[in-house]
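>>> Fold the following, please.
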Amino acid sequence: MALTDTFVKQVKHSGKPAGDKYTDGAGMYLLVKAAGRYWRQDYAFAGKRKTLALGVYPEVSLAKARQRRDKARELLADGIDPGIAKRAEKLATAVAATNTFEAVAREFHINQSGGWSPRYAARWLERMEKDLFPHVGRLTLTHISAPILLEALRKVEKRGANETAHTLRQTAGQVFRYGIQTGRCERNPVADLHGALKPIVVKHMAAVLEPLKAGELLRAIDGYTGQPSTRAALELSALLFQRPGNIRQMEWAWIDLDKAMVTIPSAEMKRRLAQKLNGRPHLVPLSPQALATLKELQPLTGHGRFVFPSLRTGERPMSENTVNAALRRLGFTGEEMTAHGFRAMARTLLIERIPGISPEVVEAQLAHGKSGPLGMAYDRAEFMEQRRQMMDVWAAYLDKLRRGAHVVPLREAA
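The predicted structure follows:
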């Protein structure tokens, strides 16, 4: 007699240790135990009696159990052991789980992050977790086509993050290349997305690039009435033209006032992890004007670690927004000048307005990486004389601009 849904739902365990069996036909039966109700199917294969587990009630209904029974009988008719087929299917599912985009991406991240900076490694994974894993993370690499990936990237574009969308396209490409290398897929659909995303409109950091405007900026800095350390940060940003992060995170241990030199450790520079670990420190000669600024500041912050400590706690450097906020207070909008703009200002005026300045020396002082032996040579200590002379000339030039003196441009003189 066939079972019914009502019977299966209401039947109770009788208390027998082995449980109670209720047949449904064709070898299928319901095994009722104290722990639950289980679907089973007895069958014979190659002269041996075997039992196949069809599922647990109520997760597997009576109708679903009968479907599984019928599928098993079809396999038997084709000469296939349904028990072995079930184990093979389970194994295939487990293998597929390791081939999902998220699984492969996390594996790639673990393998590669040792060669990345901690910040880059964290950012790489954060972008994936936020924008790609929720949409394609559960799909196997072989099931992700270019249109599917593009749909996920379009969601990033819709919130205006075009640059992030392009970055995610590149990182997804890394995952697929790793998938090809490890046998998880055979092709990389990212290549088919070339030109599919909205272009990135590069917006350069605002900077003062004209001598007259630079003079106005310098005079405004002289008249700054906020915190003395903030004014000093503005002054050194102009005099040293280093990256804003290296200015605000500058430590007194890096500074040798007697030798008029700042030595920024390689680990603090904007470099790849291998370069941070093995690269040379970046040397910044100090002009007399820069030395005077530091000596004036030393009694205020010299007792601590940072040259420009946070006002809230001396254990951290000043906020990355401090210099920008000071520029706004001085009347310079974000479209006119930024903390990063001091670098562009120095590079432009040094090369275009001051005779005899070598562009290669300027680039070296900016810590812009260059390929080839010539570029690396300018990072060596024996070229410090050119840098030191340039920094002194630059400081003197800024003094002239501050006073409003007329400086003839190099190209006009020619």
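>>> For the rest of this, base every contact and every neighbour count on C-alpha atoms.
Will do.
>>> Which of the helices or strands spans the residue most central in space within the chain?
Centre of the chain computed as the mean C-alpha position; nearest residue by CA atoms, centre = their mean is residue 123, 2.5 Å away. Counting by DSSP states H and E, the element that carries residue 123 is helix 118-127.
>>> Now do the buried residues in that helix.
Across helix 118-127, burial judged by 16 or more other CA atoms under 10 Å covers 121, 124, 125, 127.
>>> can you put the residues you listed in JSON lines and add distance to residue 241?
Formatted as JSON lines, those follow (distance: CA to CA, whole Å):
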{"residue": "121", "distance to residue 241": "28"}
{"residue": "124", "distance to residue 241": "29"}
{"residue": "125", "distance to residue 241": "32"}
{"residue": "127", "distance to residue 241": "31"}
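>>> and which of those residues is nearest to residue 382?
residue 121 (35.4 Å; CA to CA).
>>> For the stretch 301-414 of the chain, just list every one of the helices.
322-329, 341-353, 359-365, 372-377, 384-403, 410-413 (DSSP state H, counting those that start in this stretch).
>>> Tell me the helices and strands packed up against the shortest one.
This points to helix 410-413. Secondary-structure packing of helix 410-413 (3 or more CA pairs under 8 Å, 6 or more residues apart in numbering; DSSP states H and E): helix 341-353.
>>> another one to check against the first:
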Amino acid sequence: MLTDTAVKKAVARDKPYKMADAGGLFLYVAPSGLKSWRMKFRFDGKEKLLTFGPYPDMKLSEARERRDAARRQIRDHIDPSGARKRAQEAREQERMEEARQITFEQAARAWHEMQKGRWAPVHAEDVITSLERDVFPSIGGKALSAIDAPTVLKVLRAVEDRGAIETARRLRQRISGVYALYISEGVVTLDPAAAVSKALKPLPKKGRQPALTDVSEARQVLIAAESSGASPVTKLASRLLALTQSRPGMIRGAEWSEFEGIDWAGQRYGPDLALWRVPAARMKLVMDLKGEEEFEHLIPLSWQAVDVLRAAHRLTGRGRLVFPGQRHSHRPLSENALGYLYNRVGFHGRHVPHGWRSSFSTTMNSLAVRHKRVGDEAVIELMLAHVPENKVKAAYDRAGHMERRRELSQEWSDLLMDGMVRANDLLEGPRRGG
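Purely as a prediction, here's the structure:
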């Protein structure tokens, strides 16, 4: 026979199991840890099952009382299980009780797995990484039903306190997405993140991204970043971003398979061959253009950009990503890595990663005006991947003016990198971190 101590100490296993008492009574222990009192009996030659209630809500002594009452009904030729519907309801209740024990991290990972097919790979990695970094440590182990609005707000306030106001808002949306899934499945009834929306700090007014547009001043950003204790991967990513007029997300998600015409052994440059072919799926285009091959973006590479890639290839060439993150080689560099680096070395509010596009545009357009280079303005727009409203023209221009684009890319690289060390010199220092 069972004892109160034995019942209390019963722990979950990989598979459900029973702990027998007497008279058909037993304790059922589910893999989730849920314990319930049940009784097996025979009536009219058929084996049947009664479910009395969960432990510890129902103690051993009360379960025995319920068993004894059921046995008296059987003795009087009364089926204590009632209608089949009651058994079905009990099973459904048990299923729901087990479902309500799911933790937020389990639920969020299931939601992410379901959603990630709709997202670009880099965005999918950003979503799960942000949850792992900012949400799971605080509430990942809590049951979905145990999380309330003040708990969610506390998590998001911690993100706001480090200045990441937009990230906090994105996290709130992601938490709500998790709850929307499990509300629809009947596991929970309320979304605690919904009420938090208006309690978050407002986003700062959108303005131009801070950027240093004087080449000599912009060069100081690279000098300071490359003199810091950041990892070689982060330094190389920063330099390639500055040289290629690309968006930060394009750099973070860059894969080795996207680069063409490069002699990785470093025997030759091939100025007419080196090219970065960025797939349309990773471009910041309007949604109805994503996935269309004709809107991939082609970036001719200067010898300095190839120099960066060859150096990076020594570190990460065996993997898929050019610039993997600190903890996982299959995940891209953190979306905040370059911004934090520039802030740490003294350029907070003066220059952001996206600002290199303004640096390039201002410098090269000024040179075009000064030297009366007719047509350069349109070529510079192509290099920045600013899509024309005319889609036919956009498709035609994807490879248009490639010779002039190579010339402007090289001119910009020569100006920016004047006096700078070669990329291989950036390989010294810690190999991880940022």
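>>> Superposed, what's their TM-score?
Once superposed, chain against chain, the TM-score is 0.55 (TM-score structural alignment, normalised by the length of structure 1); 348 aligned residues with a CA RMSD of 6.2 Å.
>>> any idea which of the helices of the stretch 301-414 of structure 1 is most buried?
Of all the helices of the stretch 301-414 of structure 1, helix 341-353 carries the top mean neighbour count, a mean of 20, counting by mean count of other CA atoms under 10 Å.
>>> related to what we said a few turns ago, of all the helices of the stretch 301-414 of structure 1, which one is nearest residue 65 of structure 1?
Distance to residue 65 of structure 1, taken as CA to CA, is lowest for helix 322-329 among the helices of the stretch 301-414 of structure 1, at 67.8 Å.
>>> Now do that closest one: distance to the chain's middle.
Relative to its chain's centre, helix 322-329 of structure 1 lies at 27 Å (CA atoms, centre = their mean, to the nearest Å).
>>> From residue 173 of structure 1, how far out is residue 196 of structure 1?
14 Å (CA to CA, to the nearest Å).
>>> Ok, residue 344 of structure 1 next?
33 Å.
>>> tell me the SS of residue 199 of structure 1?
Counting by DSSP: H, G, I helix; E, B strand; the rest coil, the backbone at residue 199 of structure 1 sits in coil.
>>> residues touching it, list them.
Taking CA atoms under 8 Å, 6 or more residues apart in numbering, we find residue 199 of structure 1 in contact with residue 162.
>>> Map it onto structure 2.
Using TM-score structural alignment, the partner of residue 199 of structure 1 in structure 2 is residue 202.
>>> same deal with residue 165 of structure 1?
Using TM-score structural alignment, the equivalent of residue 165 of structure 1 in structure 2 is residue 168.
>>> Neighbours of its match, how many?
Using other CA atoms under 10 Å, residue 168 of structure 2 has 23 neighbouring residues.
>>> do residue 69 of structure 1 as well
25.
>>> I'd guess it is in a helix, am I close?
Yes - per three-state DSSP, residue 69 of structure 1 lies within a helix segment.
>>> which residues sit against stretch 162-170 of structure 1?
127, 128, 132, 153, 154, 156, 157, 190, 197, 198, 199, 200.
>>> That one vs structure 2 - mean distance after superposition?
Mean deviation of stretch 162-170 of structure 1 relative to structure 2 after superposition (mean CA distance after the TM-score superposition for structure 1): 2.2 Å.
>>> Next, the buried residues of that stretch.
Using 16+ other CA under 10 Å as the test for burial, stretch 162-170 of structure 1 gives 162, 163, 164, 165, 166, 168, 169.
>>> Kindly report the same for stretch 107-123 of structure 2.
Residues of stretch 107-123 of structure 2 classed as buried: 107, 108, 111, 112, 121, 122, 123 (neighbour count, 16+ other CA under 10 Å).
>>> Going by distance to residue 322 of structure 2, which of these wins?
The closest of these to residue 322 of structure 2 turns out to be residue 122 (CA to CA; 12.8 Å).
>>> From residue 242 of structure 2, how far off is that closest one?
20 Å.
>>> if you go through the stretch 51-200 of structure 2 in chain order, where are the helices?
Assigned by DSSP H, counting those that start in this stretch, the stretch 51-200 of structure 2 shows helices spanning 60-75, 84-99, 104-115, 121-134, 136-139, 149-161, 165-184.
>>> Which two among the buried residues of stretch 107-123 of structure 2 are spaced furthest apart?
Across the buried residues of stretch 107-123 of structure 2, the longest distance by CA to CA is 21.2 Å; it joins 107 and 122.
>>> how about the nearest residue to the equivalent of residue 266 of structure 1 over in structure 2, chain neighbours excluded?
The alignment partner of residue 266 of structure 1 in structure 2, by TM-score structural alignment, is residue 278. Leaving aside its sequence neighbours, residue 278 of structure 2 sits nearest to residue 297 (CA to CA, 6 or more residues apart in numbering; 5.0 Å).
>>> what's the neighbour count on that neighbour?
A count of neighbours around residue 297 of structure 2, defined by other CA under 10 Å, yields 21.
>>> what do you get for the one 4 residues further on?
Residues within reach of residue 301 of structure 2, counting by other CA under 10 Å, total 31.
>>> Hmm, residue 405 and it touching each other?
No - the pair formed by residue 301 of structure 2 and residue 405 falls short of the contact definition of CA atoms under 8 Å, at 9.5 Å.
>>> ok so, going back, just the buried members of the contacts of stretch 162-170 of structure 1?
Neighbour-count burial (16+ other CA under 10 Å) applied to the contacts of stretch 162-170 of structure 1 gives 127, 128, 132, 153, 154, 156, 157, 190, 197.
>>> circling back: what about residue 196 and residue 173 of structure 1, which has more around it?
Per other CA under 10 Å, whichever of residue 196 of structure 1 and residue 173 has more neighbours is residue 173, with 16 against 13.
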